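*Asks:* this one's sequence-less:
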């Protein structure tokens, strides 16, 4: 209960500071919405492609937290400029946030393409080019083809059969010892 109180107090203080420096604007709301859509389409993609990987999912969450840290840095610099008597008119914060909105939009588009939704050829080709380094090497992780052939239910049945067989062997060993 004490931890919850500390977290609640921290959230209250941070919310008040954000209110005072007027950091929350429409662009950040759009960014949060796009991040939510990216997570949802990413989960859908992993389900459709049968490539569920918690490590990739966790690293995506860490990156999204890093995005907010960078936006916080831009807001702090903008606040510093305002304190010096200049009016940046929110352009720095808007620029950083807009960059990440575009980034999330591309990620949503990639997820939708991998799910199998029809993507215009121009966008599909652009996405394909983005995933190659200048030497033409593919940067995206490819799923091993053997994983497509593995049926999870069959694997579980085989595992149960092996466990049953091991139990029988142990029982026979005990009988032979006596």
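*Replies:* Right, received. Where do you want to start? Note that this is a predicted model, so its numbers are computed, not measured.
*Asks:* okay, CA-based contacts and neighbour counts for the rest of this
*Replies:* Will do.
*Asks:* just checking, what packs against the helix or strand where residue 68 lies?
*Replies:* Under the criterion of DSSP states H and E, residue 68 resides in helix 54-83. Secondary-structure packing of helix 54-83 (3 or more Cα pairs under 8 Å, 6 or more residues apart in numbering; DSSP states H and E): helix 91-115.
*Asks:* list the buried ones in the helix it packs on?
*Replies:* Residues 93-94, 96-98, 100-101, 104-105, 107-115 are the ones in helix 91-115 that count as buried (16 or more other Cα atoms under 10 Å).
*Asks:* so which bits of the helix or strand just after it are buried?
*Replies:* Downstream of helix 91-115, the first helix or strand assigned by DSSP H and E is helix 121-130. Under the neighbour-count criterion of 16+ other Cα under 10 Å, helix 121-130 has residue 127 buried.
*Asks:* and what of stretch 33-53?
*Replies:* So for stretch 33-53, counting by 16+ other Cα under 10 Å, buried means 34, 35, 37, 38, 39, 41, 42, 43, 44, 45, 46, 51.
*Asks:* quick one: secondary structure of the last one?
*Replies:* Judged by DSSP: H, G, I helix; E, B strand; the rest coil, the three-state class of residue 51 is coil.
*Asks:* please compare the first structure with the one that follows:
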């Protein structure tokens, strides 16, 4: 298992592209759910878009600080990873509202990780994510 300091994106442009793609999926799934429930509201969409832009600004600020101060790349990777994790949790919630069954261990692990990140409990986040990956590996082995 890699440590957080060894974590890196396959290509540098993925630091921005991956969060943008997850944000776009979140916007689309959120809009579809609101449309399905006949609760499309421009103020909620506007507020959501402002929040998404704020997330991207955090990554941009991390990039600037990384280059300007010569800080390690894993700092901006951590910021981007946090944004991606938040968006994945939101995407899974939206997809579940669409009626797609999500395995309980996945939604539980992601929800718990999101709560732990919000409370800055990174050791618990790492433990929970490691546990989720172990479960995924175990399920893959069972398939073989």
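*Replies:* Cool, the structure landed. Quantities reported herein were computed from a predicted structural model and do not represent experimental measurements.
*Asks:* would you pull the TM-score for this pair?
*Replies:* Once superposed, chain against chain, the TM-score is 0.63 (TM-score structural alignment, normalised by the length of structure 2); 103 aligned residues with a Cα RMSD of 2.3 Å.
*Asks:* residue 6 of structure 1: which of the buried residues of stretch 33-53 of structure 1 is nearest?
*Replies:* Among these, residue 35 lies closest to residue 6 of structure 1 (Cα to Cα), at 26.8 Å.
*Asks:* the closest one pairs with which position in structure 2?
*Replies:* Alignment note (TM-score structural alignment): residue 35 of structure 1 maps to residue 23 of structure 2.
*Asks:* contacting residues for that match?
*Replies:* 52, 87 (Cα atoms under 8 Å, 6 or more residues apart in numbering).
*Asks:* ok so, going back, flag every buried residue along the helix holding residue 68 of structure 1.
*Replies:* So helix 54-83 of structure 1, judged by 16+ other Cα under 10 Å, has buried residues 64, 67, 68, 70, 71, 72, 74, 75, 78, 79.
*Asks:* what residue of structure 2 takes the place of residue 115 of structure 1?
*Replies:* Matched to structure 2 by TM-score structural alignment, residue 115 of structure 1 sits across from residue 98.
*Asks:* ditto for residue 167 of structure 1
*Replies:* Mapped onto structure 2 by TM-score structural alignment, residue 167 of structure 1 lines up with nothing.
*Asks:* OK, contacts around residue 167 of structure 1?
*Replies:* Contacts of residue 167 of structure 1 (Cα under 8 Å, 6+ apart): none.
*Asks:* ok, residue 53 of structure 1 to residue 103 of structure 1 distance?
*Replies:* 21 Å (Cα to Cα, to the nearest Å).
*Asks:* list the contacts of residue 16 of structure 2.
*Replies:* 56, 59, 80.
*Asks:* so it is in which element?
*Replies:* Using DSSP H and E, residue 16 of structure 2 maps to helix 14-36.
*Asks:* likewise for residue 6 of structure 1?
*Replies:* Following DSSP H and E, one finds residue 6 of structure 1 within helix 2-21.
*Asks:* outside of that helix, which residues touch it?
*Replies:* If you take Cα under 8 Å, 6+ apart as the criterion, helix 2-21 of structure 1 is touched by 24, 79.
*Asks:* that helix: which residues count as buried?
*Replies:* Across helix 2-21 of structure 1, burial judged by 16+ other Cα under 10 Å covers no residue at all.
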